[in-house]
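Undergrad: sequence-free structure coming up:
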């Protein structure tokens, strides 16, 4: 005998192990969505296995094919193709018409969406110091030209050190190190940050000659767990990093303005690399959304290999 517990339906049912999860839930009167009729062509019957993965049978060929096309996590299974051999706790992932529309809008011929996974990563926020004053004193064409040069320099350096810029926000950007599961993501971030500072300082001289304006950047970084997934409606989707690690990295970068510093890192990042980083000074800041004070460190232009 096997028991299927559907956590978001608050229902437990005795399953016929010779039938699929979908057949069992429908027999029990559960409104389990299956737009394609249970033929492994739409994935609207998908469920997330919370407990008892060892009691879930392996994917068959039809499910494996669709799972590869959609980039489904191993815990996400098609109820129409999945059978169980013991007790399992799961939840349905398509609960209403909006969920169904989102799933059906996915094109299996395109690059798979990231459905939300936890990763260990290092986060770098960078913005331009005194950006408003810079844009006010600089002709529009030059602003765009300089920003494109700046982002080209930054993107080249970030990529060189194994990072990836995932978002631009006017005068700055967010880069992540560790999406490739490289365990040295923290060290790579610091190296990229120092090189970026050096190259932008050189670029500042060229900008000053062109516009008589200064062009400086401020960096803030943190390391920890992030949630990585694809968000947004069809045609306006993007991969995004979410979570406390990202939020704190942003707050640390913003603290540069108050502290008159240029490169601040978190306590967690410092503890990983304290033997390699030269620190000018440490500070305690209050970060929005975090209780208590957060210790941060201002880095010198120095890194020991």
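TA: Done, it's in. Bear in mind that the values here come from a model prediction, so they are computed numbers and not experimental data.
Undergrad: When you work out contacts or count neighbours from here on, use the C-alpha atoms and nothing else.
TA: Noted.
Undergrad: Quick check, residue 155 in contact with residue 165.
TA: Yes. Using Cα atoms under 8 Å, residue 155 is in contact with residue 165, at 6.8 Å.
Undergrad: where along the protein do the helices fall?
TA: 21-27, 61-70, 97-104, 131-137, 140-160, 185-211, 244-259, 267-273 (DSSP state H).
Undergrad: Excluding chain neighbours, what is closest to residue 251?
TA: residue 287 (5.9 Å; Cα to Cα, 6 or more residues apart in numbering).
Undergrad: count of residues packed around that neighbour?
TA: Residues lying near residue 287 (other Cα atoms under 10 Å) number 18.
Undergrad: Check residue 221 too.
TA: The number of residues near residue 221, taken as other Cα under 10 Å, comes to 33.
Undergrad: From residue 186, how far out is it?
TA: 9 Å (Cα to Cα, to the nearest Å).
Undergrad: List the residues that are in contact with both of these two.
TA: Contact criterion Cα atoms under 8 Å, 6 or more residues apart in numbering; residues bridging residue 221 and residue 186 by contacting each: 122, 269.
Undergrad: and stretch 176-188, which residues are buried?
TA: Across stretch 176-188, burial judged by 16 or more other Cα atoms under 10 Å covers 176-179, 185-188.
Undergrad: Just put the residues you listed in TSV and tack on distance to residue 262.
TA: TSV is the format used below for the buried residues of stretch 176-188 (distance: Cα to Cα, whole Å):
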residue	distance to residue 262
176	19
177	20
178	23
179	25
185	21
186	18
187	18
188	18
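Undergrad: Can you name the two of the residues you listed that sit furthest apart?
TA: 179 and 187 (14.1 Å; Cα to Cα).
Undergrad: from memory residue 301 sits against residue 276, does it?
TA: No. The criterion here is Cα under 8 Å, and residue 301 misses it with residue 276 at 11.5 Å.
Undergrad: which residues touch the closest residue to residue 199 other than its chain neighbours?
TA: The shortest distance from residue 199 to any non-neighbouring residue, by Cα to Cα, 6+ apart, is to residue 153 (7.6 Å). Neighbouring residues of residue 153 by Cα under 8 Å, 6+ apart: 196, 199-200.
Undergrad: Just among those, which is most surrounded?
TA: residue 196 (22 neighbours).
Undergrad: let's bring in a second one:
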């Protein structure tokens, strides 16, 4: 465009009216070209020529790649820091809450505790064969019932996972309290939750769904830490007791067995949670639990509420 503007000088005074008119039209045309070239100039093309948008695509692709690299660097830094930092462990006298354990350091509370998992049976059938509104009522009624009983017997609820609840019991009667809660959960599901659901949602009974919960209980030392990220974190229990209790709640047997405990729990039960009218409420059996062969105890008994 510069070549169009800077022409050899002429003596305009010697030219006629027609020449002056041509010159004016010429200048108007130059102004129009400049206006057309301005967007390209602003977009970074110093030649003043329009440039296809595709020319700048690699710039945006590079920025996206750079963002992915930054995420990887962040994760790598966090993991390296976490793995190389020593634990700060303290003995706990109460079950900690989320705010009691630090998130961004290896902070942990050690507890001698009993873990209870209560898991709703038949949740796959429930989700497959019934509307979400129906399934939601069954799950909420079951979890609320179990949670109410657990809290009444001194348990501290620390996790809900889909259709199951996890609680921690501590103190001198922790084993018996957990077992008493489990036997009452069985009773409440059969005598309170089921009749209520069947009366208001009769298609549950018609289509063969029976609301029941299986409870697993194990005792031992646990290591409670906090996992996650800011505004999205929770406590995690690490150790044999929570792992075994969760596995026991997954047992599915025919008949009326709904409560499963470890031998360590059974050995320290109070007489009222072990015997019913002088008869042992528990049956010993050998089972494979999480790849470990162990003696566990099962019960078909219930405890009224």
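TA: Nice, thanks for sending it over. The shown structure was predicted, so the numbers you read here are calculated from the model rather than taken from an experiment.
Undergrad: Would you give the TM-score for this superposition?
TA: Overlay of the two chains. TM-score (TM-score structural alignment, normalised by the length of structure 1): 0.58; 196 aligned residues with a Cα RMSD of 2.6 Å.
Undergrad: quick revisit: rebuild the helices of structure 1 as CSV, extending it with distance to residue 114 of structure 1.
TA: Formatted as CSV, the helices of structure 1 follow (distance: least, Cα to Cα, whole Å):
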stretch, distance to residue 114 of structure 1
helix 21-27, 24
helix 61-70, 9
helix 97-104, 13
helix 131-137, 34
helix 140-160, 21
helix 185-211, 20
helix 244-259, 18
helix 267-273, 26
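Undergrad: Quick one: closest of those to residue 50 of structure 1.
TA: helix 21-27 (14.4 Å).
Undergrad: For residue 70 of structure 1, see how far away residue 170 of structure 1 is.
TA: Counting by Cα to Cα, the gap from residue 170 of structure 1 to residue 70 of structure 1 is 32 Å.
Undergrad: Can you pick out the residue with more neighbours from these two?
TA: Taking other Cα under 10 Å, residue 170 of structure 1 and residue 70 do not tie; residue 70 has more neighbours (20 against 10).
Undergrad: The more buried one contacts residue 104, doesn't it?
TA: No. In this structure, residue 70 of structure 1 is not within contact of residue 104 by Cα under 8 Å, at 11.4 Å.
Undergrad: Without its sequence neighbours, what residue ends up closest to the corresponding residue of structure 2 for residue 161 of structure 1?
TA: The equivalent of residue 161 of structure 1 in structure 2 is residue 153 (alignment by TM-score structural alignment). Spatial nearest neighbour of residue 153 of structure 2, chain neighbours left out: residue 177 (5.8 Å); criterion: Cα to Cα, 6+ apart.
Undergrad: Surely residue 77 of structure 1 is in contact with residue 46?
TA: Yes. Counting by Cα under 8 Å, residue 77 of structure 1 does reach residue 46; the two are 5.4 Å apart.
Undergrad: hey, where'd the strands end up in structure 2?
TA: 88-91, 107-120, 156-161, 164-169, 213-229, 232-238, 259-262, 275-276, 279-280, 283-289, 292-299 (DSSP state E).
Undergrad: And the last one, what does it pack against?
TA: Applying 3 or more Cα pairs under 8 Å, 6 or more residues apart in numbering; DSSP states H and E, one finds that strand 292-299 of structure 2 makes contact with strand 259-262, helix 263-267, strand 283-289.
Undergrad: against structure 1, where does the shortest one fall?
TA: Following TM-score structural alignment, the aligned partner range for strand 259-262 of structure 2 in structure 1 is 263-266.
Undergrad: So for residue 118 of structure 1, which of the helices of structure 1 sits nearest?
TA: helix 244-259 (11.5 Å).
Undergrad: Quick check: the gap between residue 41 of structure 2 and residue 57 of structure 2.
TA: 18 Å.
Undergrad: need the contact list for the counterpart of the residue nearest to residue 153 of structure 2 in structure 1.
TA: Matched to structure 1 by TM-score structural alignment, residue 177 of structure 2 sits across from residue 188. Residues in contact with residue 188 of structure 1 (Cα under 8 Å, 6+ apart) are 161-163, 177.
Undergrad: Among those residues, list the two that are farthest apart in space.
TA: 161 and 177 (8.3 Å).
Undergrad: hey, what's in contact with both of the two?
TA: Common neighbours of residue 161 of structure 1 and residue 177 (Cα under 8 Å, 6+ apart) are 188-189.
Undergrad: Find the nearest non-adjacent residue to residue 249 of structure 2, please.
TA: Counting by Cα to Cα, 6+ apart, the residue nearest residue 249 of structure 2 is residue 216, at 4.2 Å.
Undergrad: And for residue 14 of structure 1?
TA: residue 3 (4.6 Å).
Undergrad: Can you report how many residues neighbour that neighbour?
TA: 17.
Undergrad: Structure 1: which residue goes with residue 114 of structure 2?
TA: So residue 114 of structure 2 corresponds to residue 122, using TM-score structural alignment.
Undergrad: dump the residue contacts of the closest residue to its match other than its chain neighbours.
TA: For residue 122 of structure 1, ignoring the flanking residues on the chain, the nearest one in space by Cα to Cα, 6+ apart is residue 223 at 4.1 Å. For residue 223 of structure 1, the contact set (Cα under 8 Å, 6+ apart) comprises 120-123, 186, 245, 266, 268-269.
Undergrad: Having no further points to raise, I will conclude here.
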